[in-house]
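Asks: next one to model:
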Amino acid sequence: MAQGGLRGRIAGYYAAEYAASSAFNGFVTLFYAARGMDAGQVSLLMAAGPLVALFALPVTGALADRARRRALALCAVYGLCALSSLCFLPARGFWPLLCATALFSCFSTCVSPLGEALALSRLHAAGLGFGRLRMAGTVSYALGSLLLGAFLDRGIERFVPSVCALYALGGACSLLLASRAAQTPGGAKKRPPFLSLLRRRELRTLLLFALCLQAAQGVFYALYGLFMTQSLHGTRADVGLGALVGTLSEIPFLLFADRLLRRLGAPRLLLLSAAGMALRLLLTGLSRSPAAAIAAQALCVDGVIVCAFAMAQYVSLSVPQEQAASGQMLLYVFTYAAARALGSLLALGLTRLPSLGAALCACAVLPAALLLFARPLLRLPPLPTRR
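Replies: Have a look, this model is predicted:
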């Protein structure tokens, strides 16, 4: 496949993936609140998906590594996401919502790591950069959040059909990768156990650092929508506008991401991400108007995207090619499943503070404290040697 064609296919896939992600991740807390859940119950529901992912991700990664065509497996997962999202329609009350969330999360949490493994393996094989193609997902997430926020202002009952339709679209777009995807190497080859990927000390250290960063982001996801609509009396469109500002602010980083990774290395990028995340949480929590909270999201330029990009590349270079899917699944076990579950439980505890703004400010302590570990982190190699 010509390089231009490969770029277009991967960019198109990322646009579809992040459109679906913007629908669920950006507005599910508002859906829970509309179904009568308070801030504590919302935090528990937000923890359910990551906890399910602790078991779903390793199993899916192992199966995907054995699949003859990983992109077709990805398409099937999207279809299961679309179908399982319909379980939210009749769910009312905490326990039905918990069951619907757990079922949906069995599949939805596997989408990003499967897509990342496939995209990165093909880009590395072709010698192409990742940052600018990943930017298609950023733009799609931004526009999706803005448009869906305005759409849901007319009625939150539109949430579930929107999620279902966008995940179905993601499945269709994953066929862009499936149509010419190469066979996975070594289909019958015996692979080392999933956790054997953790034998590299530097990889373990970076995964633990990223886990703590993403736990802070988990608190943000659990509380931001509620803070905007309940504490600041903003609208769902304001929540979408905040997501638009945050995701568009990632573009400057993504334009130069591959160059920055080569020049600075993953450890330095993670430290920059910690500083940016701490400042964004603090300024968001101190906001006294929706406009101020929206403006604070511009600090996403040096936030979670930096951590996610650096770690995805680091893991992809650390693991053998035949374990590409398992490598990304391992990353998501740490930085999504364990981290977001921890973040949601932290959010539950922080809701006991006098206000949601105070909870966000208190959460800023976590990424700020990680900066104390700068010296041992900077001793690690900037990038691993390709396995």
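Asks: okay, CA-based contacts and neighbour counts for the rest of this
Replies: OK.
Asks: who's in contact with residue 56?
Replies: 106, 107, 109, 110 (C-alpha atoms under 8 Å, 6 or more residues apart in numbering).
Asks: go with 7 Å
Replies: residue 106 (C-alpha atoms under 7 Å, 6 or more residues apart in numbering).
Asks: measure it to residue 102 for me?
Replies: From residue 56 across to residue 102, the span is 10 Å (C-alpha to C-alpha, to the nearest Å).
Asks: now swap in residue 110 and tell me
Replies: On the measure of C-alpha to C-alpha, residue 110 and residue 102 end up 13 Å apart.
Asks: which residues do the two both contact?
Replies: With C-alpha under 7 Å, 6+ apart, residue 110 and residue 102 have no common neighbours.
Asks: okay, buried residues for stretch 228-245 please.
Replies: 228-229, 231-232, 234-245 (16 or more other C-alpha atoms under 10 Å).
Asks: err, stretch 309-329, not the other one
Replies: So for stretch 309-329, counting by 16+ other C-alpha under 10 Å, buried means 309-319, 321-329.
Asks: could you also give me the structure for this next sequence, so I can compare it with the first?
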Amino acid sequence: MIWQFFLLELLIYVPRAFFSFVGNYFNALHFSDLQNGLLGSVAAITVLFSNPFWMRFADKRVKNNVLAFVSMASAVLIWGVYSFKSFLPVLIMTFAIGFVWTAILPLAESISIAQLNQRGFSFGKARMMGSIGFALAMIFFGYLKSDLVFFAIGSLAFLSIGLSALFIPKTHGYNVKKEKRKFSFKNLPGEFYIMLLLETLVISSGNFGLYFFPILMKARGESVSYAGIAIAVHALSEVPFLFFADRIVTKLGIKKILVMASFAYGIRWILTWSVTNPALVIAFQAFEFFNFIAVYYAIWHYVNLKIEPSHRSDAQAIFWVVTIGISAIFGYIVGGWVSNLFGVANGYLFFGVLSIITGIAYWIYEYSRSVRKLKMS
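Replies: This next block holds a predicted model:
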């Protein structure tokens, strides 16, 4: 039974690897860094409205069926991106596929965590397979020369997810056969939104860093295959964290993890900017042990344990809107703009400094908040 969710987690991160590497394909079509950043941000823009739509839609139904539909639709629509070679048609088709493929990860992981919690199994250990699948896909994409094969693999990955969704245990939404609750931001804790603000700024650096890695390697005269290896190191370094994720969250607490991850992100990108040796740059990506994966897991843990089930789908939708939406928009568009003006390497410096400043600001905010509580008591 558990192996089905291991397989699902492995599969759903292959499309994420595809869209992390598609910037290299757009670069080969001679789109500018800014155009490339805009294309990379399309999925992030569509997730602002597609994710709440699909999460609400699935919340009143069997989630497996919704996951199967969006996956099959993605398998077809991906060929629209490949069919056109000029910017505007590619932009339109990227919007079309973005509306469906961005729902896959939130839906699949909401199914996984619900089923695994029922069985007393750690979601973190299943999520490790996502990191492994992402890493293997990135290594393969780094060496792949054929655009046709690249898109065929993307389409096949979507198809496999759709088929897998039909064979895992049926998972109903949180509010099936219940009175429909209207969404309100007031239903969710204020500290949740502060965490999301930190996530927006810090995870944007990760979105920029991964998407522009093949372009950075090209700009430095290195093989694009180094980008695939570097991102694979990034993904595989998540595995040790995920193996001990629940213990780490219990030991350190969510807020300490967010501060530490912000600093680790900043150090990673500043080192990537300052050192040109590809072997060292690849090694620096092991900082991911406590970067995106730490921020992601800490806030995801908060959502699924601290927020009541009747409002959980809304919190999950907002979480994913920030994680693969707002933070990506900021990372791709601002990063593309900075790269156009100052060079892609300096984009890494910009986001490295931003991550450290964000971590300091969040630490000061939480410290002052705890002092006020102590005085009131």
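Asks: where does the TM-score land?
Replies: Remark: TM-score between the superposed chains equals 0.92 [TM-score structural alignment, normalised by the length of structure 2]; 368 aligned residues with a C-alpha RMSD of 1.9 Å.
Asks: quick check: closest non-adjacent residue to the counterpart of residue 135 of structure 2 in structure 1.
Replies: With TM-score structural alignment defining the correspondence, residue 135 of structure 2 maps onto residue 142 in structure 1. Spatial nearest neighbour of residue 142 of structure 1, excluding adjacent residues (C-alpha to C-alpha, 6 or more residues apart in numbering): residue 244 at 4.1 Å.
Asks: could you pull out the helices for the stretch 1-150 of structure 1?
Replies: 3-34, 39-66, 70-85, 94-126, 131-152 (DSSP state H, counting those that start in this stretch).
Asks: onto which residues of structure 2 does the shortest one map?
Replies: Aligned using TM-score structural alignment, helix 70-85 of structure 1 spans residues 63-78 in structure 2.
Asks: and for the longest one?
Replies: The alignment of helix 94-126 of structure 1 onto structure 2 (TM-score structural alignment) covers residues 87-119.
Asks: now the terminal residues of that stretch, how far apart.
Replies: Stretch 87-119 of structure 2: ends 48 Å apart by C-alpha to C-alpha.
Asks: what's the average distance for stretch 9-23 of structure 1 when superposed on structure 2?
Replies: Relative to the matching residues in structure 2, stretch 9-23 of structure 1 has an average distance of 1.4 Å after the fit, by mean C-alpha distance after the TM-score superposition for structure 1.
Asks: now that stretch: which residue numbers in structure 2?
Replies: Against structure 2, stretch 9-23 of structure 1 falls on residues 4-18 (TM-score structural alignment).
Asks: what's next to that stretch, contact-wise?
Replies: With contact meaning C-alpha under 7 Å, 6+ apart, stretch 4-18 of structure 2 is reached by 105, 112, 126-127, 129-130, 132-134, 137-138, 154, 157-158, 161, 164, 168.
Asks: ok, now stretch 309-326 of structure 2?
Replies: With contact meaning C-alpha under 7 Å, 6+ apart, stretch 309-326 of structure 2 is reached by 44-45, 47-48, 51-52, 55, 59, 106, 174-175, 196, 200, 303-304.
Asks: identify the farthest-apart pair in these.
Replies: 175 and 200 (28.3 Å; C-alpha to C-alpha).
Asks: assign residue 168 of structure 2 to helix, strand or coil.
Replies: Three-state call for residue 168 of structure 2 (DSSP: H, G, I helix; E, B strand; the rest coil): coil.
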